[in-house]
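J.: this is a predicted model, with the sequence first.
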Amino acid sequence: MATTHAFTGLVIVAPLAYALPEFATALAVGAILGGIAPDFDLVFAHRRTLHFPVTGLAVAVPAVAVAASTPSSLTVAVAAFAVTAWLHAASDAIGGGLEMDPWNDRTERAVYDHVRSRWIRPRRWIRYDGAPEDAAVAVALAIPALVVFDGWLTPVIAGGVAISLCYALVRRRLVAWTPDWLE
């Protein structure tokens, strides 16, 4: 789920946000946006167009270096975005394939590796997005974020948890509700 990816980003930046509270909001915004941005390719070639599991690291490392050498709200937000977007793409391989109904048709395509021009196979540690174990991971990752971040981020995180749980409840029914052009 995109929310799981956003919560992963928040957990990654939480220690920095705790140590450097002046950058907490920038780190959180970068992490949340980086966690959901790769899934904007859902209407294109999903997990290929905006997912960069290998080359994303080549963007994330310099972004972190720039943020470390010249910290500002902009540089730390960009670094959080780059790291979280890369982690999103890389971690899609630990889940299921990209099919709409992974419990019926199992593909061997998790996320596209642009360097090797091939698909990385799914590991299926989390069977599919919205699976009960995905919801459990999302909730577990949201807890540290709720402890570290405050203000307007608290209802955003709580809302993300609610979205995660609702999505997990209806995920298997979504296939029947999905327009043919999205399949």
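T.: It's in.
J.: hey, let's count contacts and neighbours off CA atoms from now on
T.: OK.
J.: which residues of the protein fall in helices?
T.: Secondary structure of the chain, counting by DSSP state H: helices at 2-19, 24-36, 56-69, 73-91, 132-148, 153-170, 174-177.
J.: output those in a markdown table; the columns should cover distance to Val115 and mean neighbour count.
T.: Below are the helices of the chain laid out as a markdown table (distance: least, CA to CA, whole Å; neighbours: other CA atoms under 10 Å):
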| stretch | distance to Val115 | mean neighbour count |
| --- | --- | --- |
| helix 2-19 | 23 | 23 |
| helix 24-36 | 21 | 25 |
| helix 56-69 | 11 | 16 |
| helix 73-91 | 13 | 25 |
| helix 132-148 | 28 | 19 |
| helix 153-170 | 32 | 17 |
| helix 174-177 | 32 | 11 |
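J.: what about the spatially closest residue to Met1 that is not a sequence neighbour, neighbour count?
T.: When the adjacent residues along the chain are set aside, Met1 lies closest to Asp129, with 5.0 Å between them (CA to CA, 6 or more residues apart in numbering). Using other CA atoms under 10 Å, Asp129 is surrounded by 24 other residues.
J.: who's in contact with Asp129?
T.: The contact partners of Asp129, taken as CA atoms under 8 Å, 6 or more residues apart in numbering, are 1, 95-96.
J.: second one coming, line it up with the first:
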Amino acid sequence: MMNTTHAAMGVALAAPLAVVAPELAPAAALAGFAGGTFPDFDLFSGQHRRTLHFPVYYSAAALVASAAALLAPTTATVAGAFFLWSAALHCVTDAAGGGLELRPWEPTDDRGVYVHPAGRWIRPRRWIRYDGAPEDLVLAGVFSLPGLFLFDGAVRTLTVVGLAVSVVYVAVRKRLPEVETRFLR
């Protein structure tokens, strides 16, 4: 899935707080956005979906952070919990997408996301065929609805920018491998 889809999912996680605890909702949404994008910084490590993708560890840490947020609901504790839940969701949902191949619409790679405690890769399910597939854009759009309608300010702005980036990325996605092989190698 696109990083923007993961970010929108993180904002959507915080949507219930817009009703239950509106004073904490913007911080939770921004943390969810950040947590949704964070694992993909491992693209720069050469070990994508392994270096910063920790589906088990983020989930365990999110449980602890959630307990802390429930016991002492401050902006910081709630933001920490939503960051971790969003990062965990990112890692888990990466297995729903394609593999790590340069042209994921030509499925040749069976690595979806690495599970460190098990010491193995979870195979990609390809429910979202590849990052930047049309169905990925639909998913990004659906998960962006809370960011567009329940929030304002920075959350809404980031959501609009994320959707715009998503549309452009989907439009050029199948051309990117050619650009990479021509200019980056």
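T.: Alright, I've got the coordinates. Source: prediction; values computed, not measured.
J.: picking up where we left off before, now which residue in the second structure aligns to the residue nearest to Met1 of the first structure?
T.: With the correspondence set by TM-score structural alignment, Asp129 of the first structure lines up against Asp131 in the second structure.
J.: leaving out sequence neighbours, find the closest residue to Arg171 of the first structure.
T.: Gly130 (5.7 Å).
J.: gap between the one you found and Glu22 of the first structure?
T.: Distance check for Gly130 of the first structure against Glu22 of the first structure: by CA to CA, to the nearest Å, it reads 34 Å.
J.: of those two, which one has the most company?
T.: Using other CA under 10 Å, the more surrounded residue of Gly130 of the first structure and Glu22 is Gly130, with 24 against 13.
J.: wait, isn't that one in contact with Ala168?
T.: Yes: contact criterion CA atoms under 8 Å: Gly130 of the first structure and Ala168 qualify, at 4.3 Å.
J.: next one: Val161 of the first structure from Pro155 of the first structure, what distance?
T.: Distance, Val161 of the first structure to Pro155 of the first structure, by CA to CA: 10 Å.
J.: same check, this time on Val115 of the first structure
T.: 39 Å.
J.: now Ile163 of the first structure
T.: 12 Å.
J.: cool, and Pro102 of the first structure?
T.: Pro102 of the first structure is 32 Å from Pro155 of the first structure, by CA to CA.
J.: kindly report the same for Glu99 of the first structure.
T.: For Glu99 of the first structure, the distance to Pro155 of the first structure - CA to CA - is 32 Å.
J.: ok so, going back, now, which of the contacts of Asp129 of the first structure lie within strands?
T.: Judged by DSSP state E, strands contain none of the contacts of Asp129 of the first structure.
J.: looking at the helices of the first structure, which is nearest to Leu50 of the first structure?
T.: Nearest of the helices of the first structure to Leu50 of the first structure, taken as CA to CA: helix 73-91 at 8.4 Å.
J.: how about the closest one, aligned to which bit of the second structure?
T.: Here helix 73-91 of the first structure aligns to the second structure at residues 75-93, judged by TM-score structural alignment.
J.: mean shift of the matching stretch relative to the first structure?
T.: Here the mean offset of stretch 75-93 of the second structure against the first structure after fitting is 0.5 Å, by mean CA distance after the TM-score superposition for the first structure.
J.: how close does the spatially most central residue of the second structure sit to Glu178 of the second structure?
T.: When the second structure is reduced to its mean C-alpha position, the nearest residue by CA atoms, centre = their mean turns out to be His6, at 2.3 Å. Per CA to CA, His6 of the second structure is found 25 Å from Glu178 of the second structure.
J.: hang on, the earlier thing: quick one, what contacts the aligned partner of the residue nearest to the centre of the second structure in the first structure?
T.: In the first structure, the residue matched to His6 of the second structure (TM-score structural alignment) is His5. Listed by CA under 8 Å, 6+ apart, the contact set of His5 of the first structure reads 35-36, 84, 87-88.
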